[in-house]
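Asker: Model the structure of this input:
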Amino acid sequence: MAFTKKIVNTDLAPAAVGTYSQGVEHNGVFYFSGQIGIDPKTSVLLEGFEAQLNQIMKNIDGLLESQGIDRTHIIKTSIFVTDLGKFNLVNEAYIKYFQEPYPARSCVEVPNLPKGALVEIEVIAAR
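Answerer: Have a look, this model is predicted:
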């Protein structure tokens, strides 16, 4: 059997800023690239941690919507922050954004993110 994958391409989330796809679907599992707080309409990175975090959640919703799925299909998130002291804000956003049972999650502090972003989130979802 041949290996197949479908590339996700939507204007409901920011275009890729490098040599990668917005996401890839294989056998009903979606691997979405990390999202930073860029407004897809203006291609501008919002200022401030909370503004970026809220925009990221909107971008993730756009990716999901483009594939006919929603937040309940997310099974894993990976979160990258430049200041782990903001972890409480991540938890607050999680409570607003998700319902129990929550997806699996990891969160790590990194020294830098693309375009000077303060937070980046990638998700894996399944149909």
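Asker: can we go C-alpha only for contacts and neighbour counts from here?
Answerer: Will do.
Asker: Which secondary structure state does Lys76 sit in?
Answerer: strand (DSSP: H, G, I helix; E, B strand; the rest coil).
Asker: Now the second one, please; I'll put the structures next to each other:
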Amino acid sequence: MKKIINTDKAPGAIGPYSQANMANGVLYISGQIPVDPETGKLAEGIEKSTHQVMKNLEAILTEAGLTFSHVVKATIFLKSMDDFAVMNDIYASYLDAAAFPARETVQVSCLPKNVDVEISMIAHAD
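Answerer: The predicted model follows:
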């Protein structure tokens, strides 16, 4: 059975999708972009953007009763691979180095609202 996960501590969906769905103990989090849920404004620059995306992901995980330690898979979309090192350091700072999730990072030509980074995650409730 699928359960919709939604929190006002992360930005609302900008299309016909849910922030996240829980099914059979697995949480599927939609791609998050760097929108501040309190102001609705976009963070600018790769550093602030990555921090905001990770905070948005953390809010959704928390709403589902999970943490970053439950994340088993992440997908990262970057507008420019030139931002990889900065994004990677910030991303890693939110996670437990002993249990990094599987991941891919790809460069794309454009992201929603022309942001620099979007990250989606899959987490498993232990």
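Asker: TM-score for the pair, please.
Answerer: In this superposition the chains share a TM-score of 0.95, using TM-score structural alignment, normalised by the length of the second structure; 124 aligned residues with a CA RMSD of 0.8 Å.
Asker: okay, now Val35 of the second structure: neighbour count?
Answerer: 22 (other CA atoms under 10 Å).
Asker: which residues does it contact?
Answerer: For Val35 of the second structure, the contact set (CA atoms under 8 Å, 6 or more residues apart in numbering) comprises 11, 41-43, 52-53.
Asker: what does Gln19 of the second structure give?
Answerer: Per CA under 8 Å, 6+ apart, neighbours of Gln19 of the second structure: 4-7, 12-13, 29-30, 60.
Asker: hang on, the earlier thing: can I have the buried ones of the contacts of Val35 of the second structure as a ChimeraX selection?
Answerer: A single ChimeraX command selects the buried members of the contacts of Val35 of the second structure (16 or more other CA atoms under 10 Å):
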select :11,42,43,52,53
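Asker: closest to Ala64 of the second structure among the contacts of Val35 of the second structure?
Answerer: Pro11 (15.4 Å; CA to CA).
Asker: do you know how far whatever residue of the first structure lines up with the closest one is from Glu109 of the first structure?
Answerer: Correspondence of Pro11 of the second structure to the first structure, assessed by TM-score structural alignment: Pro14. Going from Pro14 of the first structure to Glu109 of the first structure by CA to CA, to the nearest Å gives 23 Å.
Asker: one step back: so which of the contacts of Gln19 of the second structure are in helices?
Answerer: Ile60 (DSSP state H).
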